[in-house]
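**Student:** Sequence and computational prediction follow.
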Amino acid sequence: MPDVAVIDYGMGNLHSVAKAIEHVAPKAEVVVTDDPDLIARAGRVVFPGQGAARDCMAEIDRRGLRGAIVEASRTKPFLGICMGLQVLFEHSEEGDTPCLGLLPGRVLRFPDEAMHDTQGKRLKVPHMGWNNVYRMMEHPLWAGIEDGARFYFVHSYYVEPASPDVVAGMSHYPFAFTCAVAQDNLFAVQFHPEKSQAAGLRLLGNFITWEGK
């Protein structure tokens, strides 16, 4: 039984996530897999990814991973990263895509008309680079991470949860947006902890020791 299963649906730099987990947990058995049975047997699950929502959902279903993802999110410590956050919600504007519906809410594109800083300078989409993350709830995955710590982002869409109760972290570009959510065994982030140096490695280390709820 692997300690950590990193879900492989053919999108994103999955091996960089696996290597970062191995760095913080050198004794853990980490597997990158699209085998639903192996995901079901793993002690904890990481759901990373990049790319477009429609392609992501198509690959999840083509590989028969939908049930394994839903079950893992309900029964064991589960970490979503980037696209692994967005498709947890009900619907994405990206390609008008129905998603997994594990959390009520939607995924929206950064609106062109709003993308200006306080001096009126045009802001680029995708939002790419380092940005501050502010805690909206206490959670074991934030342990040892300074409020306002900087994490690395690459995304053109952001999540809008239907309830504020699941919002675990916020960032700002150029308006406040949800960048982390938490509910029971599930924690998911828009930023890339595997690319976020000390703060990101600390979050991954916290995930390895977190037993969920």
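**Tutor:** Yes, it's here.

**Student:** Could you use CA atoms for every contact and neighbour count after this?
**Tutor:** Will do.

**Student:** Roughly how far does the residue most central in space within the chain sit from residue 204?
**Tutor:** Nearest to the mean C-alpha position of the chain, by CA atoms, centre = their mean, lies residue 81 at 2.2 Å. Note on residue 81: its distance to residue 204, by CA to CA, to the nearest Å, is 11 Å.

**Student:** this is the other structure I want to compare:
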Amino acid sequence: MSTKQRIAIVDYGMGNLRSVYQAVKHVADEHDVVLTHDPEIVASADKVIFPGQGAMRDCMKNLNESGLRIVVEAAAKEKPFLGVCVGMQMLFEHSEEANTEGLGLFKGRSLRFPAALMIDEVGQKLKVPHMGWNNVKHARQHPIWQGIDNNDRFYYVHSYFVHPVDTDLVIGVSDYPFTFCGAIASEQLVAVQFHPEKSDKAGLQLYRNFVNWDGKTSS
């Protein structure tokens, strides 16, 4: 997209906001990138980025108390929208983390990595949270993957993973040690469990792809 856009990064008091802002600004310097807690700015933005970090219950509490919930829900349905980490989990109905209700925009829930299954191929116990670099396999094609190699590495920090009812939402998966959902997409919305702002060139490319995306699912 060649015309100047306003890209709003939602500030409801949770998330790696400064790092997200710096990464998006780096790839979208010709656009108006704003970190904002103003509902009117989010509502009027051309695109919205919805980060989240920390406990799901705290994220939902802050979002509800910020006055931003309604405009975030509307943006997720109406314009190019990118959820990041807990910002992806919040889009679903429920999380096992503190038995927390999400926004319910998609059917499904976030589950904790089960201790009984956290064993690698040589019998070593895996840590939770899942923290560090991991390969992301493209479950299906999407413009957000343009210029990003299938199985490229992204940085994760999480103890819970999304389990969508509609598996057609899933566009990216990782293994730890079983396969889990790393990215989803529906119409003009994309969301990722990993942190693009911590993921070097691949992460910057993903943000660049979102900035350039017209909101259509075809490449």
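**Tutor:** Noted; the coordinates are in hand. In this text, all values refer to a predicted model and were calculated from it rather than measured experimentally.

**Student:** TM-score of the superposition?
**Tutor:** After superposition, the two chains reach a TM-score (TM-score structural alignment, normalised by the length of structure 1) of 0.98; 213 aligned residues with a CA RMSD of 1.0 Å.

**Student:** Name the residues contacting each of residue 81 and residue 204 of structure 1.
**Tutor:** Counting by CA atoms under 8 Å, 6 or more residues apart in numbering, the contacts common to residue 81 of structure 1 and residue 204 are residue 193.

**Student:** what does stretch 30-49 of structure 2 correspond to over in structure 1?
**Tutor:** Mapped onto structure 1 using TM-score structural alignment, stretch 30-49 of structure 2 covers residues 27-46.

**Student:** which parts of the matching stretch are buried?
**Tutor:** 29-36, 38-40, 42-46 (16 or more other CA atoms under 10 Å).

**Student:** Could you check how far it is from the centre of its chain?
**Tutor:** 17 Å (CA atoms, centre = their mean, to the nearest Å).

**Student:** before we move on, back to that, residue contacts, the residue nearest to the centre of structure 1?
**Tutor:** 46, 47, 48, 49, 188, 189, 190, 191, 192, 193.

**Student:** what residues are up against the nearest residue to the second one once chain neighbours are set aside?
**Tutor:** Sequence neighbours aside, residue 80 is the residue nearest to residue 47 of structure 1 in space, at 4.6 Å (criterion: CA to CA, 6 or more residues apart in numbering). With contact set as CA under 8 Å, 6+ apart, residue 80 of structure 1 has these partners: 46, 47, 48, 186, 187, 188, 189.

**Student:** Aligned to the fourth one, what sits in structure 2?
**Tutor:** Looking back up the chat, that one is residue 186 of structure 1. Alignment note (TM-score structural alignment): residue 186 of structure 1 maps to residue 189 of structure 2.

**Student:** For residue 114 of structure 2, see how far away that match is.
**Tutor:** From residue 189 of structure 2 over to residue 114 of structure 2 (counting by CA to CA), the distance is 29 Å.

**Student:** ok, those two, which is more surrounded?
**Tutor:** The neighbour comparison of residue 189 of structure 2 against residue 114 (other CA atoms under 10 Å) goes to residue 189, with 21 against 10.
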